[in-house]
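Engineer: when you get a sec, could you give me coordinates for this:
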Amino acid sequence: MRQVALARRVGASGEVAPPLAEALRARGGAALSGYLSVRGEADPMPVMRDWDGPVGVPVVEAKAAPLGFRRWSPGCRLAPGTFGVPVPVDGAPMVPEVLIVPLLAFDARGFRLGYGGGFYDRTLERLRARGPVLAVGLAFAMQEVDAVPTEATDQPLDAVATEEGVRWFGSGAS
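Structural biologist: Here you go, the predicted structure:
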């Protein structure tokens, strides 16, 4: 399913930043984790650049562990991290309250298909145990599938923003 979803995403396009900004508007000023898009992922950069609070990006610190996060700012020095994803060289550690989450596919229940490492699931579980956190997937509408296979450890998203708007799930609905 991952290979099919990755192949389908190639060439996908659409303006995802305005719906994402709208989904996050009420949380302005909170510590935000975005990501530096790779392999055709929907790009959160316009929202990250305009955010009025601290911004970080995820960092893989160890296999089978939750993600860490480092502060990011436009123009900061980057170096390839795990899986070749760029990470800030000098970014201070931070803990996000709002996460923009990349994905390969998503379903109407709010579950996402990632790359298979379980990093975001472990991260969301840890952060949610500490207190409220908002997790918004960023995707193109064509990435929706009937059902994402799930396991007991999978963490649902609160919303998904696409070029067609924002879909809220469960208690995260607003």
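
Engineer: from now on I want contacts and neighbour counts done on CA atoms only, so please keep to that.
Structural biologist: Will do.

Engineer: against residue 90, how distant is the residue nearest the centre of the chain?
Structural biologist: With distances taken as Cα atoms, centre = their mean, residue 101 lies nearest the centre of the chain, 1.0 Å away. Taking Cα to Cα, to the nearest Å as the measure, residue 101 falls 22 Å from residue 90.

Engineer: so the residue nearest to the centre of the chain sits against residue 123, correct?
Structural biologist: No: assessed by Cα atoms under 8 Å, residue 101 is found out of contact with residue 123, at 11.0 Å.

Engineer: and this one, please, so the two structures can be compared:
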Amino acid sequence: MEKKALIRKEMINLLKSFDSADKSHQSQKIIEKFLSSEQWRTAKVVALYMSQEFEFDLTPLFGQGEKQIVIPKTLPNRHMIFVKYDKNNLERTKFGILEPKSENAIVPDLILVPGLAWNKEGYRIGFGAGYYDRYLAHFSGQTASLCYDFQQKDFNPETHDISVGEIFTYEH
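Structural biologist: The predicted structure follows:
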């Protein structure tokens, strides 16, 4: 647990100090790779997330193709659902993240899972609240994550952690 907290802190610092030109270059290459993937091509309902300023920016994916885009809404007891994205129907949460006002849950085909670090087996370190792990424990669709090259770390998952199906990252 302590190692996760250290990795979490290290990654937030690295992300906040990431050179903007390098970030832009890596983001473009990773998104291109993801958009040509089987997961993206076959999914009809895609769950994205509203990224914080330092996180991987998914904004270019919101207007892509004929996909229905859903985003997470947190609920009491650390649960969440996915709701249709409507830029005119968002509110800022206590975490400072934009979420839908609606509670009309939609189950996605593909979830892009946020995080701070991933190991080679696809396990991730998120922000520590467990929303995604709880949701993914009962999710049978596809999962993927987009991450920068420095976000791959070696760590041991905990018993409640759920791995991501595929990680799209920058290859040098």
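
Engineer: ok so, going back, ok, the residue nearest to the centre of the first structure - contacts?
Structural biologist: By Cα atoms under 8 Å, 6 or more residues apart in numbering, the contact list for residue 101 of the first structure reads 34-35, 120, 135-138.

Engineer: of those - the most surrounded one?
Structural biologist: Counting neighbours by other Cα atoms under 10 Å, the top entry in the contacts of residue 101 of the first structure is residue 138, with 30 neighbours.

Engineer: excluding its backbone neighbours, what's nearest it?
Structural biologist: The spatial neighbour of residue 138 of the first structure that comes closest, neighbours along the chain excluded (Cα to Cα, 6 or more residues apart in numbering), is residue 161 at 5.1 Å.

Engineer: please apply the same query to residue 56 of the second structure.
Structural biologist: Nearest to residue 56 of the second structure is residue 147, by Cα to Cα, 6+ apart, at 6.6 Å.

Engineer: where's the aligned residue in the first structure for the one you found relative to residue 31 of the first structure, distance?
Structural biologist: Aligned by TM-score structural alignment, residue 147 of the second structure pairs with residue 139 of the first structure. Look at residue 139 of the first structure and residue 31 of the first structure: by Cα to Cα, they are 21 Å apart.

Engineer: the more surrounded of these two?
Structural biologist: Each of residue 139 of the first structure and residue 31 has its neighbours counted (other Cα under 10 Å); residue 139 has more, 29 against 19.

Engineer: now do the contacts for that one.
Structural biologist: 16, 41-42, 102-105, 160-163.

Engineer: go with 10 Å
Structural biologist: 9, 12-14, 16, 20, 41-44, 101-106, 160-164 (Cα atoms under 10 Å, 6 or more residues apart in numbering).

Engineer: out of those, which are inside strands?
Structural biologist: 101, 105-106, 160-162 (DSSP state E).

Engineer: who wins for neighbours among those residues?
Structural biologist: residue 160 (31 neighbours).

Engineer: not counting sequence-adjacent ones, nearest residue to that one?
Structural biologist: Nearest to residue 160 of the first structure is residue 137, by Cα to Cα, 6+ apart, at 4.4 Å.

Engineer: can you classify that neighbour by secondary structure?
Structural biologist: strand (DSSP: H, G, I helix; E, B strand; the rest coil).

Engineer: same question, residue 147 of the first structure
Structural biologist: Residue 147 of the first structure - assigned by three-state DSSP - is coil.

Engineer: in stretch 2-21 of the first structure, which of the residues would be classed as buried?
Structural biologist: Buried positions in stretch 2-21 of the first structure, judged by neighbour count with 16 or more other Cα atoms under 10 Å: 5-6, 9, 13, 16-21.

Engineer: dump the residues you listed into TSV; add distance to residue 112 of the first structure as well.
Structural biologist: Below are the buried residues of stretch 2-21 of the first structure laid out as TSV (distance: Cα to Cα, whole Å):
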residue	distance to residue 112 of the first structure
5	11
6	13
9	14
13	19
16	17
17	19
18	21
19	18
20	17
21	20
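
Engineer: list just the nearest of those to residue 146 of the first structure.
Structural biologist: Relative to residue 146 of the first structure, the closest of the buried residues of stretch 2-21 of the first structure is residue 5; by Cα to Cα it sits at 12.4 Å.

Engineer: the closest one contacts residue 145, correct?
Structural biologist: Yes: with contact defined as Cα atoms under 10 Å, residue 5 of the first structure counts as touching residue 145 (9.1 Å).

Engineer: now list whatever residues contact both of the two.
Structural biologist: 105-106, 113.
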